[in-house]
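Trainee: heads up, no residue letters with this:
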């Protein structure tokens, strides 16, 4: 054997795969980028699809790049350098959209200048950095990087640049840092920056797209290598729906990494390969599985033409290893090395093409793809090293995890073992145990590479129970108060649950969580939400009285509680469930919507499916799921998204889902009167079905004002009535918003998503653009003040960092509104900032029980001690909250129609100290809770500001029954007792 040649080839392949391009290189000149839109690269396409499949794209793919700089920082030079950087690299000013179902990227004009926000910060400013890094991007609007500078002192700053991963990868940050240093120096000294123009990422994407046909041989090989591999079933924690990340690091002794490197040298492997082998071993100990797949990152950066390129040039490489036979760890390193080399030889084959070739077998029942676990070696992070300044990289973490589980080794001056996981995979204790056991495993194999896998540390105990596994998982869910799965008494298998709060998870979301964690035969056909479990005289659950139970004739269906991501759900209305016994069955497969589903499947996938054919087995993948949902949504006028397709999967299930949603829509529309001719002086009200909006509608009715209420179809009957016309839509329907605003003579915008601030801002932008006459009142929030420096806050006072994403969105919406007011025939604008809103309404009752004050309510309701911050804690003489009665807020808002404030006004009925609120709740709930005082301040209670409310004082003056005790009594139920 030519050992030296083979080893050199292997080492070179691994070196290329792990290359991070950390040595600066001057970029070479490339030809001009072709005009017009370009296709997305394969890596970009995967990220883009995460926002198209359904809600929740969020900020998990943000890339924060932070550096602490000490010395004289020239802010003007920094702003000029960042502007020039964005001008040089089109990918940093690119928007992403879709044409004829296919995504494309298109550069925007170079901005002049890129804004750099300067904020004074106490301490390290960690909250400010985390909040900024967690703000989502809108890919359709562009991905210009955001710049935040924290000023800790005259010559002490932290610079945070936030990019979207669709625009950059790790090596891109090295190029960004290098060029910014040169551009900063040139701007500071007033000299031109003479480096040649860099290559443009759109050219790379076009080349990759053109070379797809040449990947056939590699694709065939990788598909054969991964054939039969299935997504790993990991343990699951009680936090069943959380993508939030938990990270556990454990220090390693100084001898561990040198020993692992020496082990790699003996087996012609790098430290990365040995670490990957350790990850396989740890995963085997965790799950007991021997056929495992772990993903690692490959790179497309090869040759001089790629030097200086900013963009996403990575590919996920699935590495499959056989761990059977209880091998020694050194033998496992050999197996991992061969598997990794095989993946590296075909690293140009895109991961999504492999998934498409493998079909349904490479996805779990919830559509999750093959790679759930990753591994890496982390080295010193890149820092922005500007001339004349001392630089120190600052780690800024993101709240969401990209993968279920990741193993890593931190290879710096302070070596560590790292485990990062979604909280839905492991609870806090289990995650910490896995982190410690991974560090112990690394130490063990460093000391004895011949140790067999069965002797390694780590094996988390599996939970056993005497109840059905679906029932155990539902009981463990933090938002489920009670659950039961009668087994095997009910067929098909059904699950029943009672939620802890009315805005908890929907039945579809609960069932999707079960599908992700259980074998298919253990997944209930439906999760039915109940107000309460039926009981026998002895207090046990009466299975015969459960909806759908064969021994009981169900005369009145139990009301289900809609979640925030659901339409109205009834027992037969879960998203992808079979019809329940004892309820009306779904139409047969040859119904009109079933025919439309079959037609859409055929049009999108290219061949006619059977009613129970699996979407993935038919060749479907993420983009076709989006296209299929859009076609059906347009054809049938029913809500549907790509995530629905991935979860339902078969034509029969999709048709059943659509029938359910059609029934709900028809029931709502039957209660709505035909639209009348619009009356003069009509006021458009958004959010009329919410707690605030409902009081606004009552106040307008009392004043005799004609109303146009914006409502979703399933909720329209809740607001329709005399003097109230209904237009169907929501904040995400920008065209419908514009039309509604343009038809009205005044606007009261009282709706808020509460979950996606970017939706609020986009909606306000659309509404102010269509606003052409009359006054406009926006129900904002005191969160827009952030953390003011003074405890007494005047109306319209400057905001203080940090602002929450919700508060910042409110502030952005106010700016859009006030900037448009008084021009082109528009009337006056009023931004009415409200605090906690209380009143006799279901949504508002839930805010008392589960919102910022929920910690007090729940403690009192359950008789637990109530621990409050004492006066003077952290230097504040008062802790409490401002509040407003919903009726008073409605009067204030409607008063602004006739007398706009032309700016910001506060709507505050009063301020309640936490001890006063706690005492009221204890009395009204008949609780025996004790009120204690301590030096710690719970985040939900860390509020010490009082807000003036002078401009709307007349409208806010309390009326009988609007005092604090009365409204609390009505919300706790004490008023009816």
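Mentor: Here it is on my side, so go on. Every value quoted in this text rests on a predicted model; they were computed, and no experiment measured them.

Trainee: going forward, measure contacts between C-alpha atoms and count neighbours the same way
Mentor: Fine.

Trainee: which element is residue 199 on?
Mentor: Element membership for residue 199, per DSSP states H and E: none, as it lies in no helix or strand.

Trainee: Against residue 305, how distant is it?
Mentor: 7 Å (C-alpha to C-alpha, to the nearest Å).

Trainee: Neighbour count for the two, which is higher?
Mentor: When residue 199 and residue 305 are compared for neighbours, residue 199 comes out ahead with 24 against 15, by other C-alpha atoms under 10 Å.

Trainee: How about the more buried one, nearest residue that isn't a chain neighbour?
Mentor: residue 30 (5.0 Å; C-alpha to C-alpha, 6 or more residues apart in numbering).

Trainee: Report the contact partners of the one you found.
Mentor: By C-alpha atoms under 8 Å, 6 or more residues apart in numbering, the contact set of residue 30 is 197-200, 305.

Trainee: Just say helix, strand or coil for it.
Mentor: For residue 30, the secondary structure call by DSSP: H, G, I helix; E, B strand; the rest coil comes out as coil.

Trainee: burial of the closest residue to residue 780 other than its chain neighbours, as a residue count?
Mentor: Beyond its immediate neighbours in the sequence, the residue positioned closest to residue 780 (C-alpha to C-alpha, 6+ apart) is residue 833, lying 4.4 Å away. Applying other C-alpha under 10 Å, we find 25 other residues in the vicinity of residue 833.

Trainee: for comparison:
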């Protein structure tokens, strides 16, 4: 068993609670919120508000003219083996019936954005693109064209559903199910755990001539959003604000990276995506380091990224963002599809020139503290703390990192990836999302091409690989000893080819 190492607020926990905390940090479960009031069905006839996090997505995307589609998510479910399309259609239909967000639109009533929850459709039709018989290169070209158009087409948030589905048949035993969803109706737990698990269970049942064995959901996403609005103020919120006032006191750092281009005076929100893969031996070493040091894989990736940024900039005060699944702390919502994320700022203090092991402890502490204080959207937090707005940057941080939740065992040869095709937009100027699957650790790097050049992203990835190689062999090194990555990067960019990792540039 991997134990949580001592840190403020954790060393006094029992062994059982430490295991639960470790599972939450791997997105396998979540601690209950401080509120003792359970979520119940909302009153009939009342307007259904957006959740706090949903509202921020809605306000940004509807409040900025001519903005690219920031929140169109592309999810791919690769399905190996024979497939009964009629049974798959029926299974998808049942999931849409069970989960309100996948049949919801938004509107403004009395000056407030609200959810409009539509009845479940009487039937569901799954469009199918049959590419059997085509060469693989032609298949990928056809997929890129069709799915690219679906991803890059903006959603009208006043029209349900905020979801597009497309099945692609590559052979009799190879299919891909593409979900193009507005981020306000999904999160990592939704697409990597709940959706594939429910789809597999329903598919098995219907294929066997049995009814659905899924239990009824105790509450709906609308019930959660209504409950959240009733509990949003009070002692718990003030306690969280007090934490953030302390954590974000003084002058906030502005990351001095990259320096490729003159920064636009206003955010353009344009985005491209690169898909990359860590060498399997290096990925295994990173996991072994995490286990050896008693931290999660995410914390090791986070600390490594902060080390890289420190090497690039020399800055000793760095803020990196990460999406925290704060809305899933209630047991009632564990099985709901929907958007439960709250991005949080993690502020690192590197003034003491820590060793990498010491930085891991700091990453561990900051992550746990942020999870405990993630009830306030970053935009609201910025306003409440009177942070001076900068029209050229997002509030509090401009770069972010995440690790997607692990998939459950399904009994089928199915696998999920996300961010496979870009929408043309990006809410942050740099976002690196890792996907850890058996046999491969992948990353999706989403970046703003008005700020980053593609060569900078390629160089960053090579530097990141080199840095991971160093820290896995000598985690006791101080950051100053790891800064040689900057010099090596300059040498590498002058003498190495630009592509030395498995990577695909996808223009959006």
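Mentor: Nice, I can see it. If you're wondering where the values come from, they're calculated on a predicted model, not measured in any experiment.

Trainee: sorry, back to before: thought the residue nearest to residue 780 of structure 1 was touching residue 906?
Mentor: Yes - in this structure, residue 833 of structure 1 is within contact of residue 906 by C-alpha atoms under 8 Å, at 4.7 Å.

Trainee: Quick one: the residues in structure 2 that stretch 807-814 of structure 1 pairs up with.
Mentor: Under TM-score structural alignment, stretch 807-814 of structure 1 corresponds to no residues of structure 2.

Trainee: which residues of the stretch 701-850 of structure 1 fall in helices?
Mentor: Assignment of helices within the stretch 701-850 of structure 1 using DSSP state H, counting those that start in this stretch yields the ranges 734-743, 757-770, 805-820, 842-850.

Trainee: The stretch 201-350 of structure 2 too?
Mentor: Defined through DSSP H, counting those that start in this stretch, the helices belonging to the stretch 201-350 of structure 2, from first to last, are 221-230, 235-247, 280-293, 297-313.

Trainee: looking at those, which is closest to residue 344 of structure 2?
Mentor: When those are compared by C-alpha to C-alpha, helix 235-247 sits nearest residue 344 of structure 2, at 10.1 Å.

Trainee: Can you give me the buried ones in that closest one?
Mentor: For helix 235-247 of structure 2, burial by neighbour count (16 or more other C-alpha atoms under 10 Å) applies to 236-237, 240-241, 243-244.

Trainee: cool, stretch 763-770 of structure 1 as well?
Mentor: Applying a neighbour-count criterion of 16+ other C-alpha under 10 Å, the buried positions in stretch 763-770 of structure 1 are 763-768, 770.

Trainee: Just give me how far that stretch sits from the chain centre.
Mentor: Here the centre of stretch 763-770 of structure 1 is set off from its chain's centre by 24 Å, with C-alpha atoms, centre = their mean, to the nearest Å.

Trainee: For residue 95 of structure 1, which non-adjacent residue is closest in space?
Mentor: Setting aside the residues directly before and after it, residue 95 of structure 1 is nearest to residue 142 in space (C-alpha to C-alpha, 6+ apart), at 4.0 Å.

Trainee: Structure 2: which residue goes with the one you found?
Mentor: Under the alignment (TM-score structural alignment), residue 142 of structure 1 maps onto residue 160 of structure 2.

Trainee: Tell me where the stretch 1-150 of structure 2 has strands.
Mentor: Across the stretch 1-150 of structure 2, reading from the start of the chain, the strands by DSSP state E, counting those that start in this stretch fall at 48-49, 72-80, 104-109, 112-117, 128-130.

Trainee: which stretch among the ones you listed comes nearest residue 411 of structure 2?
Mentor: Within those, the stretch nearest residue 411 of structure 2 is strand 72-80; the backing value is 11.7 Å (C-alpha to C-alpha).

Trainee: how close does the residue mapped onto residue 232 of structure 2 from structure 1 sit to residue 102 of structure 1?
Mentor: Mapped onto structure 1 by TM-score structural alignment, residue 232 of structure 2 lines up with residue 212. Note on residue 212 of structure 1: its distance to residue 102 of structure 1, by C-alpha to C-alpha, is 16 Å.

Trainee: and what of residue 14 of structure 1?
Mentor: With distances defined as C-alpha to C-alpha, the gap from residue 14 of structure 1 to residue 102 of structure 1 amounts to 34 Å.

Trainee: out of these two, which sits in the busier spot?
Mentor: Remark: of residue 14 of structure 1 and residue 102, residue 14 carries more neighbours, 21 against 13, as counted by other C-alpha under 10 Å.
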